[in-house]
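Colleague: Provided below are the primary sequence and the corresponding predicted coordinates.
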Amino acid sequence: MAGGVLSFPLTSFRDDGSLDLDSYRTYLTAQVATAPGAVFPACGTGEFSALDEDEYRAVVEAAVDVADGRLPVVAGIQARAYATVGVPAVHAFAPEIADACFTALRDGDNAAVSKLLCDFCIPLVELRDRAPGYAVCLVKAAARRRGLPVGPVRAPLTDPCPADLADLEQIPDAGLNLVGAIRRRTA
């Protein structure tokens, strides 16, 4: 699992709140293509608390099917405990930013780490802390903004307010711009 950023995929729902496994498989296929170290389906950003047992089983089974032995799929109590200790959910909507963070930390690129923290991570955490549930809601909103088929959040969560969505629009763009600058600098 130490080979790359860990993926905590979002769970896809339809507008009526029902589980959308076809969209989930499409989304997860894109996540797996970025070669994360492991996939943790139905954890914090996967809205574990909103899934019933059959839905949870279906989400995990779909993840195992999509991963097809190419990387570990970690599920169950151990995975949920790991997800709640504060592992960033950035890979769920911007794997290139998560990879840049991981690479900069691994390689000791302190300048890149500092820029990513100041211009992307801290603003995202500050926005996340504005309202309960935003750890999932913002990630899902950012994923939808990038055209990923993850659908809405499920009750009791609600989408961020318009002002927070406007703030959210700037944060991933800043992160992606930093990734481009880091890649140009290290090329």
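Modeller: That came in fine, so what should we check first? None of the values given here were measured: they were computed from a predicted structure.

Colleague: contacts and neighbour counts: CA atoms only from here.
Modeller: Noted.

Colleague: and the residue nearest the centre of the chain, how far from residue 150?
Modeller: Closest residue to the average C-alpha location of the chain: residue 92 at 2.0 Å, with CA atoms, centre = their mean. According to CA to CA, to the nearest Å, residue 92 stands 10 Å off from residue 150.

Colleague: touching both of these two, which residues are there?
Modeller: Counting by CA atoms under 8 Å, 6 or more residues apart in numbering, the contacts common to residue 92 and residue 150 are 10, 143.

Colleague: chain neighbours aside, what residue packs nearest to residue 5?
Modeller: residue 36 (5.1 Å; CA to CA, 6 or more residues apart in numbering).

Colleague: enumerate every residue touching residue 150.
Modeller: 10, 11, 12, 13, 23, 24, 27, 140, 143, 144.

Colleague: list the buried residues in stretch 153-171.
Modeller: Applying a neighbour-count criterion of 16 or more other CA atoms under 10 Å, one finds 153, 154, 159, 160, 164, 165, 168, 171 buried in stretch 153-171.

Colleague: quick one: that stretch to chain centroid distance?
Modeller: 15 Å (CA atoms, centre = their mean, to the nearest Å).

Colleague: gap between the two ends of that stretch?
Modeller: 20 Å.

Colleague: show me which pair in the buried residues of stretch 153-171 is furthest apart.
Modeller: By the measure CA to CA, 154 and 171 form the most distant pair in those, at 23.6 Å.

Colleague: let's see which of the buried residues of stretch 153-171 end up in helices.
Modeller: Among the buried residues of stretch 153-171, the ones falling in helices (DSSP state H) are 164, 165, 168, 171.

Colleague: from these, pick the one nearest residue 112.
Modeller: Out of these, the member with the shortest distance to residue 112 (by CA to CA) is residue 171, at 16.2 Å.

Colleague: in addition, the following structure is provided for comparison:
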Amino acid sequence: MNAPTRPHFDGVLFFPVTPFTEAGDVDVDLLARHVSGGVDAGAGGVFIACGTGEFHALELQEFGSIVRTAVEAVASRVPVYAGTGGSVAQAKLFAKAAQDAGADGLLLLPPYLVEVPQAGLVAYTRDVAAATDLPVIVYNRNNARYTEESAVAVSNIPNVVGFKDGTGDLDQVARIVRAVSDADKDFLFFNGMPTAETTQQAYRAIGVPLYSSATFAFAPDLALAFYNALEAGNDALVNALLREFFHPLVRLRDTVPGYAVSLVKAGVALEGIPAGSVRPPLVMPTDDDIAELRRIIAAGRAVLADALTEAV
């Protein structure tokens, strides 16, 4: 297999939700509107049917439809990566479906349930990567935690092009970045923590410039303002957005398991796209929590309004 072209990501990475109808089916029309709107707003890449998109709750046929809808909505404006994972057999099937649907690459989520030895994690990555010729970004989180040695090993797989961290173990990730970079790998590194904006200053310091933004799915103005302020070294705006929006959002997110997904879906609905409920075992936020989410979004936008006034 020839090494694929290294993808280029510029700016905030968009992880769409998967809208469902009242009957529980995928609403492809709303999905197309959601994805297209995100790209119009300035997303630097689309990661479809991943964690925020409830990959864990999708079956193969609807997954293919979701990826195809996203690819058509994006229309080659930015890269489209699709989630895959679970059992090795399932992951290979979803990888092939993503390629058939026109995806530009894959985000490899962890296998389910089992504890994973390092040799097995490398073998899992190698087997799934070999199912297609798409570039693959591996996701370091939960039970799929790479060491320096295994990270270097998977970076040697021809179509593995990136490493995304969801552990928050900055010491370990810094050592992985150094080990892979010392091996002369032209590799991409991503911060994949929930609400990644709250940790991105620290990740940038260890050589991880890219990050996923769940916030972009429902408040692209806030996500882009934070990104631009970070890039420009506008510490005052970065700190104000963290204080008034991102940190309160994290505190609310952490009150209920699964809110990292369902709060985003509720936020998408607040912004005018009725994306429906999450699928079990996740639960939607309570009315009180949705009201708090609305307040937090308003507080974030008040920060932007104040910054604009000061700039005039």
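Modeller: Structure received. All values derive from a computational prediction rather than experimental measurement.

Colleague: quick revisit: mind checking which of the contacts of residue 150 of structure 1 land in helices?
Modeller: Mapping these onto helices (DSSP H) picks out 23, 24, 27, 140, 143, 144.

Colleague: which SSE is residue 239 of structure 2 in?
Modeller: helix 235-241 (DSSP states H and E).

Colleague: matching residues in structure 1 for that helix?
Modeller: Using TM-score structural alignment, the residues of structure 1 aligned to helix 235-241 of structure 2 are 110-116.

Colleague: following the helix holding residue 239 of structure 2, which helix or strand comes up?
Modeller: According to DSSP H and E, the helix or strand after helix 235-241 of structure 2 is helix 247-253.

Colleague: map residue 256 of structure 2 onto structure 1.
Modeller: In structure 1, residue 256 of structure 2 lands on residue 131 (TM-score structural alignment).

Colleague: element containing its match?
Modeller: Going by DSSP H and E, residue 131 of structure 1 is not part of any helix or strand.

Colleague: ditto for residue 135 of structure 1
Modeller: helix 134-145.

Colleague: what about the nearest residue to residue 135 of structure 1 once chain neighbours are set aside, how many residues nearby?
Modeller: Spatial nearest neighbour of residue 135 of structure 1, excluding adjacent residues (CA to CA, 6+ apart): residue 128 at 5.5 Å. Per other CA atoms under 10 Å, the neighbour tally for residue 128 of structure 1 reads 20.

Colleague: likewise for residue 77 of structure 1?
Modeller: For residue 77 of structure 1, using other CA under 10 Å, the count is 10.

Colleague: quick one: it and residue 177 of structure 1, what's the gap?
Modeller: Counting by CA to CA, the gap from residue 77 of structure 1 to residue 177 of structure 1 is 37 Å.

Colleague: how about residue 168 of structure 1?
Modeller: Distance from residue 168 of structure 1 to residue 177 of structure 1, by CA to CA: 15 Å.

Colleague: what does residue 149 of structure 1 give?
Modeller: Remark: distance between residue 149 of structure 1 and residue 177 of structure 1 (CA to CA) = 23 Å.

Colleague: which stretch of helix or strand covers the counterpart of residue 33 of structure 1 in structure 2?
Modeller: Mapped onto structure 2 by TM-score structural alignment, residue 33 of structure 1 lines up with residue 40. Per DSSP H and E: residue 40 of structure 2 is located in helix 28-41.

Colleague: buried sites along that helix?
Modeller: Applying 16+ other CA under 10 Å to helix 28-41 of structure 2 flags 28, 30, 31, 32, 34, 35, 36, 37, 38, 39 as buried.

Colleague: the first one contacts residue 69, doesn't it?
Modeller: Think residue 28 of structure 2. Yes: counting by CA atoms under 8 Å, residue 69 is a contact partner of residue 28 of structure 2 at 6.6 Å.

Colleague: next, the mean deviation of the very next helix or strand once past the helix holding residue 40 of structure 2 compared to structure 1.
Modeller: Downstream of helix 28-41 of structure 2, the next assigned helix or strand under DSSP H and E is strand 45-48. By mean CA distance after the TM-score superposition for structure 1, the fitted strand 45-48 of structure 2 averages 0.4 Å away from its aligned residues in structure 1.

Colleague: and the contacts of stretch 176-187 of structure 1?
Modeller: Defining contact as CA under 8 Å, 6+ apart, one finds that stretch 176-187 of structure 1 is touched by 96, 97, 100, 112, 115, 116.

Colleague: do the same with stretch 45-64 of structure 1
Modeller: By CA under 8 Å, 6+ apart, stretch 45-64 of structure 1 touches 8-11, 19, 21, 25, 28, 39, 41-42, 73, 75, 89, 135-136, 139-140, 154-156.
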